[in-house]
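Enquirer: Return atomic coordinates for the entry below.
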Amino acid sequence: MFTTRPEIVGTFGVVSSTHWLASQTAMGVLERGGNAFDAAVAGGFVLQVVEPHLNGPGGEAPILLWSERERAVRSICGQGPAPALADPAAMRAMGLELMPGIGLLPATVPGAFGAWLTMLRDYGTWSLAEVLAPAIAYARDGFPLVPRISQAILAVRELFQREWRDSADVWLVDGRVPSPGSLHATPALARTYQRIVEEAHAAGATREKQIDAALDCWYRGFVAREIDTYCRTQQVRDTTGERHRGLLRYEDMACWQPEVEAPLTLDFGRYTVAKCGVWSQGPAFLQQLGMLRHAGLEAHEPTSPGFVHRIAEAAKLAMADRLAWYGDPRFADVPAQGLLDADYLRSRAQLIGAQASREMRAGTVDGRAPRLPDLDAAERTLASADTRFGVGEPTFAALPPVQQWAEKEIFVGDTCHLDVIDRDGNMVAATPSGGWLSSSPTIPALGFALNTRLQMTWLEPGLPNSLAPGKRPCTTLSPSLALRDGEPYMVFGTPGGDQQDQWSLAFFMRHAVHGMNLQQAIDAPAWHIDHFPGSFWPRQTVLNRLSIESRFPQAALDALRDAGHELRIGEPWSEGRMSACSRERDGKGRLVLRAGANPRGMQGYAVGR
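Expert: Here you go, the predicted model:
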């Protein structure tokens, strides 16, 4: 099969990410003696700088890792909770039916910093100063703007100039949108990270004490105080068309720390796939796996209508269960084991027929009937909302094509992903997101924006993902880790919001069932379904839409239409931003490492040797 680039093969280390600078930064750490955890942290902080439209310091970072020392998979929950002031009754009293998509109201505790540093402290070997040095340098000295960043800034330029002037100071150059390819610096962010390094170094004599001191700087020190002051004092315009102060406070930051836990897993043939818990959408991947055990996919080629139809219909069922059942298990009684039970998933698979389903069919689990939210809330919200500055994930205004920047209009909002494997076999998969440059105004003293993850909750009471103080919103962020024959094998993932556990699932099936190598499985024509309310404001519901790349054979497209799918034909290379790395032993017991990266958007890169 034709591929856009070779699958990387080596023995020393491999990295794949959504930006070449993060990939090369992480590989540089491996070259200088760091392990996979050091490399992932350094690469993750660089992603915050060089993909600011896709993630930021004020965002989130769920992480899956394999530790050779522990011989175990671990999940680090970098999703922060709702503030204590996030009372859904108070929100409804303000006339809200949904949390806004931008502004200060939907901010949670920013969990990315805690997740990255917890992994560094417990599994890494490098110092805080060493892993932060590349990010500080890019923020201080400048990094090249990819076209998507320039388009993202153009999409919110009017908002920045009229309302969010602190953001305009960071992202506009003399009032103009910076050109793609130009070097752009974010010195305030560089100063924030440099101050953390300096205070941490002064506070502790050992690597671990310095990392703990840095966590204190962020969650109980000057960063938390600045966030508290900004949220208390600034009234920020959001998608309601009004201005609101933020809910996040110092106390919310001070009492939080990331949780390290065992992931959920499910077997599929030779493979065992690990995903984050029901506070994420990760179990939707596992539910699809359990259904597709019975689909006979080996008889259907990856570009055939049978392959697409069966996976698409399994996704519809899994996403309906996500809507009905997933939420923070500390607040909601989520039947996680029931959702992954083999008999339950077999019964769900029996619902997949020859024709596309037009219904949202959540399942009855452990004798409990599902409950769906009020899906008309989105339409009522839109009737009075201010949509000038955008909708969707993340919230951006629609852009016309800008010929000097891109031949086609491109979607400027998304997320990031990073995979690393070192020569000892340690593995990391992380999907950082949130805190986009468009999410909320830049806090001038810190140089970054807060996340808007609470837009993924419901204000309707009694749902597993209803808003509550201290409760984590059910995030779409979903890294993946797979074992093969009981041995750690692959880390992979993609940006894409609701599409993450669709693109990743189809990639995995092309590789595990049809034997494509990593790059072939990434490059192959892809698709996604919309058959649920979107996870991002304004949470509109679309049913039975299948967005599919035009590279599929015409006969396959015709057959899918005949099966009842409402097709939206996309550009040839428009679906997914997969990254993947794998490891296996050869006949002499040597560790062979492989990597592939997404060519779509001309930004993701795999490196290794």
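
Enquirer: hey, let's count contacts and neighbours off CA atoms from now on
Expert: Noted.

Enquirer: helix, strand or coil for F37?
Expert: Put simply, F37 is helix when judged by DSSP: H, G, I helix; E, B strand; the rest coil.

Enquirer: wait, doesn't it sit right on G124?
Expert: Yes. Between F37 and G124 there is a contact under C-alpha atoms under 8 Å: 5.1 Å.

Enquirer: Who has more neighbours out of these two?
Expert: Legend: neighbour count by other C-alpha atoms under 10 Å for F37 and G124, higher for F37 (32 against 20).

Enquirer: For E68, see how far away the more buried one is.
Expert: Applying C-alpha to C-alpha, to the nearest Å, the value for F37 to E68 is 11 Å.

Enquirer: swap in A314?
Expert: 34 Å.

Enquirer: which of these two has more neighbours?
Expert: Using other C-alpha under 10 Å, the more surrounded residue of A314 and E68 is A314, with 25 against 13.

Enquirer: Grab the nearest non-local neighbour of that one.
Expert: Among residues not flanking A314 along the chain, Q288 sits closest, at 5.5 Å (C-alpha to C-alpha, 6 or more residues apart in numbering).

Enquirer: next structured bit after the host helix or strand of the one you found?
Expert: Following DSSP states H and E, one finds Q288 within helix 282-292. Per DSSP H and E, helix 282-292 leads on to helix 305-325 as the next helix or strand towards the C-terminus.

Enquirer: List the contacts of P83.
Expert: A107, T108, V109, L247, L248, R249, D252, P469, G470 (C-alpha atoms under 8 Å, 6 or more residues apart in numbering).

Enquirer: and the first one, that's in a helix?
Expert: Right, the one you point to is A107. No. Looking at A107 with three-state DSSP, it is coil, so not inside a helix.

Enquirer: what about it, how many neighbours?
Expert: Counted with other C-alpha under 10 Å, A107 comes out at 33.

Enquirer: Please determine how far the residue nearest to it when sequence neighbours are not counted is located from T541.
Expert: Counting by C-alpha to C-alpha, 6+ apart, the nearest residue to A107 once its immediate chain neighbours are dropped is T452, at 4.6 Å. Using C-alpha to C-alpha, T452 is found at 20 Å from T541.

Enquirer: Let's compare: structure for the following, please.
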Amino acid sequence: MAATHWLASGVGMDILDRGGNAFDAAAAAGFALQLVEPHSNGPGGDVVISVYERATGKVRVICGQGPMPQAATIDRFAALGIKQMPAAGLLPATVPGAFGAWTRLLAEFGSMPLATVLEPAIGYASSGYPLLPAAASTIATMAPLFRTEWAASGRTYLPGGEAPLPGSRMRNTTLAKTYERLIREAQAASNDRVAQLEAAHRAFYEGFVADEIDRFSRTTDVFDSTGGPHRGLLTGDDLAAWQPSVEEPYSLAYGDYTVHKPGPWSQGPVFLQQLAILSGCDLRGMGLGSVEYIHTLAEAAKLAFADREAWYGDPLQTPVPLDELLAPEYTAQRRALIGDRANLDPEPGRVGSGEPWIPQAEPPEEPGADEPDWLTQLRSGLPTVTTAVPRAGAGNTCTVAVVDRWGNLAVAVPSGGWLKSSPVIPELGFALGTRGQTAWLTEGHPNSLAPGRRPRTTLSPTVVLRDGEPFLAFGTPGGDQQDQWTLHAFLAIAEFGVEPQEATEIPACNIGHFAQSFAPRLSNPGSVIAERSFGPEVLAELERRGHRVAAVPPGTLSKVCAAGVDPATGFVRVAAGPRGRQAYAVCR
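Expert: Predicted coordinates:
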């Protein structure tokens, strides 16, 4: 059991010790993360879950990315004078998918009742949990907003009206009552475990939770990242119309391994595209962490992410030519574009009859001389307060990875609904997510804003089988960087025989060429952000090859968590990246 917070890992391990399976443990840990990492996720957010079920030998993906409201149109935003999706507030809110996805996981694959799985989260909500330093920093920065505009957030996160110190005991008794009521309504509906989960889903998406979200969104003027107040577009009808889907993953064979990823409504296939391009390169001959190795990975990432920017979106609304993008002939053409020098203008490939194009973000507003820091931070769509370090940070989002004694695998990347995204809904104790900020206010793109469309998410868990047997499930926080940091860890294992824990500790890097998925969509063309632990000679040689290197302190990037089975011994094994000093792995 591995997670980005030690308490969540402990919760999941306790569920396993009590006879639960990997899916029960993942859900319990996921609900706990909503309490103990409130700056990175919450019940109003989203989650993507990948599972391998030993009984069927199949990998499945549960999509907990809710769609945009039916009232969310480009014309609606144009009428408000908004040219780029806001980072925070009610306007970018999607249907909250996390609760539905976790309960779907339990119903389809779990063995324990909802009351058992929610018990630890309710305990932390009512009795308290120690506040992480990153959460304390975020609360302190946003405290003026919480005091003056987001009153319910102030009541939740400013005990006694003051910003709490790191390590303070924090509670969320309102959220505890929400979860307790969901359990009561579930148990009143039936004695059957699955029927109770279905009843809890109805109570959330058609009952009292949906009613409160609808009322708050329709009647509350919320100060947001535009610098003014707006009411929301999300309604109870939007929630009632949504169900989490259980989908087939996309997969790619890589030597003895088969790698499984979510579809193009996520960024998941970009991992597969990079892997397909790199499959024709002599990575072992280059050497792990060498200049040639880092250069090749960076160039492959540019080509794959150019395709992500041009082609990826919700395939339920727009065809995505993913089969063509993963075809051997196409990836060979892309591989041939990698040269000895950095490509400073990578372009998407052309497949099918469509014409690829990458929308351009509106230039962000320059903060005024007297603009408070909390407003500057509100305009950043990232979960935590941003720093001067470019694209750095091992936080931002969460991860849970579990393996059980039967060989089941589960990995989830929860995010959204963080305390900085929008105000706490007073009667529920949680905020709505703002994943809609990743959509474009431009017609005709696969990721353009449209009613009922899932905005493309960065959440991207991975399941890997080896010779058809369960091998490894992993994920990481990190927004757009997730499918670079996890790829580097996987390649260290697959190509160089590195053990999973060591793979989470290798020096990390990523490209920063393309605009971030999150507002205000900043970019750093041609850049490679790299930890200084690569060494000055490597970084200098990358610069000589034309890369614009942004060196960051060691231990700054990535927080990979993994769980799997050792094929040689059959023992379960887990790993947790040390960055951030809070992820934890445990097994027995």
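
Enquirer: so what number do they get for TM-score?
Expert: For this chain pair, the superposition-based TM-score is 0.97 by TM-score structural alignment, normalised by the length of structure 2; 584 aligned residues with a C-alpha RMSD of 1.8 Å.

Enquirer: quick revisit: in structure 2, what sits opposite the residue nearest to A107 of structure 1 in the alignment?
Expert: In structure 2, T452 of structure 1 lines up with T434, judged by TM-score structural alignment.

Enquirer: need the contact list for the spatially most central residue of structure 2.
Expert: When C-alpha atoms, centre = their mean is applied to structure 2, the residue found nearest the centroid is L459 (3.2 Å). Counting by C-alpha under 8 Å, 6+ apart, L459 of structure 2 makes contact with V47, V48, S266, Q267, G268, V413, P414, S415, G479, Q482.

Enquirer: Please identify which of those residues is nearest to V259 of structure 2.
Expert: G268 (10.7 Å; C-alpha to C-alpha).

Enquirer: Please list all residues in contact with that closest one.
Expert: K261, P262, T458, L459, S460, P461, D483.

Enquirer: how about 10 Å then?
Expert: G268 of structure 2 sits next to 249-250, 260-262, 308, 312, 457-462, 482-483 when contact means C-alpha atoms under 10 Å, 6 or more residues apart in numbering.

Enquirer: What about these, which are in helices?
Expert: Residues of those located in helices (DSSP state H): R308, Q482, D483.

Enquirer: if I read this right, the last one contacts K559, doesn't it?
Expert: No. The pair D483 of structure 2 / K559 is not scored as a contact, 12.0 Å apart, by C-alpha atoms under 10 Å.

Enquirer: Between these two, which contacts overlap?
Expert: Overlap of the contact sets of D483 of structure 2 and K559 (by C-alpha under 10 Å, 6+ apart) consists of G475, T476, P477.

Enquirer: among those, who's most crowded?
Expert: Going by other C-alpha under 10 Å, T476 tops the shared contacts of D483 and K559 of structure 2 with 37 neighbours.

Enquirer: What residue in structure 1 is paired with it?
Expert: In structure 1, T476 of structure 2 lands on T494 (TM-score structural alignment).

Enquirer: same question, R147 of structure 2
Expert: Checking TM-score structural alignment: R147 of structure 2 goes with Q161.

Enquirer: Skipping adjacent residues, who's closest to that match in space?
Expert: A168 is the one closest to Q161 of structure 1 (C-alpha to C-alpha, 6+ apart), at 6.0 Å.

Enquirer: re the thing from before, closest to R74 of structure 1 out of the contacts of P83 of structure 1?
Expert: Among the contacts of P83 of structure 1, and counting by C-alpha to C-alpha, the member closest to R74 of structure 1 is V109, at 21.7 Å.

Enquirer: Please, which helix or strand holds the closest residue to that closest one other than its chain neighbours?
Expert: Closest residue to V109 of structure 1 apart from its sequence neighbours, by C-alpha to C-alpha, 6+ apart: G80 at 4.5 Å. Using DSSP H and E, G80 of structure 1 sits in no helix or strand.

Enquirer: and what of L419 of structure 2?
Expert: Using DSSP H and E, L419 of structure 2 falls outside every helix and strand.

Enquirer: Over to A129 of structure 1?
Expert: helix 128-141.

Enquirer: counterpart of the very next helix or strand once past that helix in structure 2, which residues?
Expert: Going down the chain from helix 128-141 of structure 1, the next helix or strand is strand 143-144, by DSSP H and E. Matched against structure 2 by TM-score structural alignment, strand 143-144 of structure 1 falls on residues 129-130.

Enquirer: which other residues reach that stretch?
Expert: Applying C-alpha under 10 Å, 6+ apart, the set of residues contacting stretch 129-130 of structure 2 from outside is 7, 35-37, 121, 123-124, 165-172.

Enquirer: Nearest to V400 of structure 2 among the residues you listed?
Expert: For the contacts of stretch 129-130 of structure 2, the nearest to V400 of structure 2 is L7 (11.6 Å; C-alpha to C-alpha).

Enquirer: Translate the closest one into the numbering of structure 1.
Expert: By TM-score structural alignment, L7 of structure 2 lines up with L21 in structure 1.

Enquirer: Wasn't its match part of a strand?
Expert: No. L21 of structure 1 is assigned helix when assessed by three-state DSSP, not a strand.

Enquirer: neighbours around it, how many?
Expert: The burial count for L21 of structure 1: 22, using other C-alpha under 10 Å.

Enquirer: Next, the contact list for it, please.
Expert: 27, 43, 46-47, 50-51, 134, 138, 143-144, 603-605.

Enquirer: hmm, try it at 8 Å
Expert: G43, V46, L47, V50.

Enquirer: Not counting sequence-adjacent ones, nearest residue to P525 of structure 2?
Expert: Nearest non-adjacent residue to P525 of structure 2, counting by C-alpha to C-alpha, 6+ apart: H513, 4.0 Å away.

Enquirer: And for R249 of structure 1?
Expert: D228 (4.6 Å).

Enquirer: What about whatever residue of structure 2 lines up with that neighbour, how many residues nearby?
Expert: Here D228 of structure 1 is matched to D214 in structure 2, going by TM-score structural alignment. D214 of structure 2 has 19 neighbours, counted by other C-alpha under 10 Å.
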